[in-house]
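Colleague: sequence and computational prediction follow.
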Amino acid sequence: MMQWQCLGFDELTTQQLYDVLKLRVDVFVVEQHCPYPEIDGHDTAEGVHHLMAYEDGVLMAYLRLLPAGLTYDAVSIGRVMTSEAARGRGLGHELMQQGLYFAEQLWPGQAIEIGAQSHLQGYYGRFGFTPFSEEYLEDGIPHIDMRLTKNQSAA
């Protein structure tokens, strides 16, 4: 059974921090052959939360929730990933649903912006994200900025 946790940096155990950094390097640096500054200083910033899904003590999925003004003018979700062992089970969709749920709990009614790898535009579109930039290269990988606008009157 998947166990979900959404924690601030100071709430992470040493083991959780290791698990997160290892999975992020495994997926984004090794698997995608993209050497880039993975440890970017945002993990420890005030208001940042780390959403993790563990199964039998193994980190299977992760994303990072960032408050407005840190990477975008709006709230942001980044570092969205599932472990290779978890793929094909729908966990990526559950991860995004959980991420959107926690973003709404942390920052009710606020828009969310992401820097999506361009080939995942359709995936994020299923959650209501729409592009608002031209395609650009980030660390040698085509990206596009996307936004999910919330109904502000419901807040």
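Modeller: Okay, I see it. Computed from a predicted structure; not experimentally measured.

Colleague: drop to CA atoms for contacts and neighbour counts, all remaining ones
Modeller: OK.

Colleague: which of the residues in stretch 83-96 are buried?
Modeller: 83, 91-92, 95-96 (16 or more other C-alpha atoms under 10 Å).

Colleague: and for stretch 104-124?
Modeller: Those would be 104, 106-107, 109-118, 121, 124, for stretch 104-124 by 16+ other C-alpha under 10 Å.

Colleague: okay, now the one to match up with it:
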Amino acid sequence: MIQIETKTFQDLSIHELYELLQLRSEVFVVEQDCVYQDIDGKDQKALHIIGKKEGKIVAYTRCFAPGFYFEEASIGRVVVKETERTYGFGHEILKVSISEIEKKYNTSVIKLSAQQYLTNFYESHGFVQIGEGYLEDGIPHIAMIKN
């Protein structure tokens, strides 16, 4: 069971910011062996969806209003700590992310850039693939949208 909170950048504590950046680095840089600029200057404009288990961040996404990242609202940096992936936390955090976008940005149209091996996961939440696959930071991705 995880507790999920939604925070703006300004609402994050220093410890939460450190933990979420550590989790993103642990998965996207170390586990996936991908050197890229995770700290991209966009966190300040994001809505941060944080999943905590026993007080520690184990799942996370960041969401953006329409027109900031894509024309549509968007979800990115979807991550679950490797040791916590068998509990369905990815599904929980994505459901809350979709709900928060609908409430805060008054839209149900959401776009994301999915790692291709996760397309079934996103399709189970109503996303459909659009366009052709592409490499992003050396990892195969596909654009997906939910209407």
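Modeller: Done, it's in. Computed from a predicted model, the values in this text were never measured in an experiment.

Colleague: what's the TM-score here?
Modeller: After superposition, the two chains reach a TM-score of 0.96 (TM-score structural alignment, normalised by the length of the second structure), with 147 aligned residues with a C-alpha RMSD of 1.0 Å.

Colleague: how far off centre is stretch 102-118 of the second structure?
Modeller: 9 Å (C-alpha atoms, centre = their mean, to the nearest Å).

Colleague: which part of the first structure matches that stretch?
Modeller: Matched against the first structure by TM-score structural alignment, stretch 102-118 of the second structure falls on residues 104-120.

Colleague: again with stretch 65-83 of the second structure
Modeller: Counting by TM-score structural alignment, stretch 65-83 of the second structure falls onto residues 67-85 of the first structure.

Colleague: helix, strand or coil for T6 of the second structure?
Modeller: strand (DSSP: H, G, I helix; E, B strand; the rest coil).

Colleague: how much space separates the residue nearest to it when sequence neighbours are not counted from K95 of the second structure?
Modeller: Nearest in space to T6 of the second structure, with sequence neighbours left out and distances taken as C-alpha to C-alpha, 6 or more residues apart in numbering, is I49 at 4.6 Å. From I49 of the second structure across to K95 of the second structure, the span is 10 Å (C-alpha to C-alpha, to the nearest Å).

Colleague: out of the two, which sits in the more crowded spot?
Modeller: A side-by-side neighbour count of I49 of the second structure and K95, using other C-alpha atoms under 10 Å, places I49 first with 22 against 12.

Colleague: what lines up with M146 of the first structure in the second structure?
Modeller: Aligned counterpart of M146 of the first structure in the second structure: M144 (TM-score structural alignment).
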